[in-house]
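# below are the sequence and a predicted model for it; my questions follow.
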Amino acid sequence: MLAVVSGQRPVHSLLGLTVGPAYDQLVSLAPSGPLRRRLRPVLRHCGRFHPGPGVIEAFARIATGERVSAMAFRLEQGPDLRWRCAAVEIRGPRP
């Protein structure tokens, strides 16, 4: 996801790895997200929470130079036991 929202990979590369509105969220985030048009992003820290079986809510802190952004996403395990992104949100530093 980081490669997509930073413009390093096309959004359609995550087509089979998303469900529900997550793909549409990525389509809207990728061209104008806070991780575009800056230095190459570096993953600083990840964390997770398991609210129930088959669900992971995760976050990542991402640095681009001196700036730090946050990405939160929800992963859901499908009947085929594959994990897919169901929601994503990115918050960046305010100018």
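It's in.

# CA atoms for contacts and neighbours, from now on please.
Will do.

# what about residue 40, distance to residue 81?
According to C-alpha to C-alpha, to the nearest Å, residue 40 stands 33 Å off from residue 81.

# structure B:
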Amino acid sequence: MTGRFRSRGAPGRPGRPLGGFPAPPGRAFRIRAGARGGGPRTTPAPCPRGTLRSPAPRPRPTDLFADLLLAVLSGQRPVHCMLRHTAGRAYDELAWLAEHGRLRTRGTRPVVRDIGYYVPRPGAIEAFARIGAGDRTRAMAFRLEQGPDLRWRCTAVELGGPRMPRAADDG
């Protein structure tokens, strides 16, 4: 897969909570009585002997990071929630972009419409996302690198699209 371009469209994109991960294979989340509506305690149905459950497909790191970055840049989540998911200057870039509200809109919540990525070498992904809010479309590019602990971290983030005029005090 090294050096190939991939793109994923919005229609086939499954809905999931921001930054949410599926349950580990063979396990399911339990809901306690009194939590979330007070319903009865539920557990998964047992598998018949001799059958195997197929593990839930793991979301791509590009999908997870696109959702996380969009939530921060649109003001839905605070910037500090990305501290453990960034490396190098990416956190500073993200803080600056979030502070200047480049993706904040009135009325229409921005959504990820499409994601594409390129793998320049193993352990690195350069990705782009098309962000839509109403009839406006913006571009977001970010780079992910896998560390020695096998966790993906964002090392760069940029926004494209119509530029807002900078104030005189921004430098």
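Okay, I see it. Owing to the predicted nature of the structure, the values given are computational and were not obtained by experimental measurement.

# quick one: TM-score?
TM-score for the superposed pair, counting by TM-score structural alignment, normalised by the length of the first structure: 0.94. Supporting figures: 95 aligned residues with a C-alpha RMSD of 1.2 Å.

# more neighbours: which of residue 40 and residue 81 of the first structure?
A side-by-side neighbour count of residue 40 of the first structure and residue 81, using other C-alpha atoms under 10 Å, places residue 40 first with 14 against 9.

# in a strand, the more buried one, correct?
No. Read with DSSP: H, G, I helix; E, B strand; the rest coil, residue 40 of the first structure is coil and lies in no strand.

# distance check, it against residue 95 of the first structure.
18 Å.

# next one: residue 18 of the first structure
Residue 18 of the first structure is 31 Å from residue 95 of the first structure, by C-alpha to C-alpha.

# which one of these two has more residues nearby?
A side-by-side neighbour count of residue 18 of the first structure and residue 95, using other C-alpha under 10 Å, places residue 18 first with 19 against 3.

# thought the more buried one was touching residue 78?
No. At 10.8 Å, residue 18 of the first structure and residue 78 do not qualify as touching, with contact defined as C-alpha atoms under 8 Å.

# can you list residues touching both of these two?
Residues touching both residue 18 of the first structure and residue 78 (C-alpha atoms under 8 Å, 6 or more residues apart in numbering) are residue 84.

# just the helices in the first structure please.
Secondary structure of the first structure (DSSP state H): helices at 2-5, 22-32.

# residue 53 of the first structure is nearest to which of the ones you listed?
Ranking those by proximity to residue 53 of the first structure (C-alpha to C-alpha) places helix 22-32 first, at 19.8 Å.

# centre of the chain to that closest one, how far?
In this view, helix 22-32 of the first structure has its centroid 10 Å away from the chain centroid, taken as C-alpha atoms, centre = their mean, to the nearest Å.
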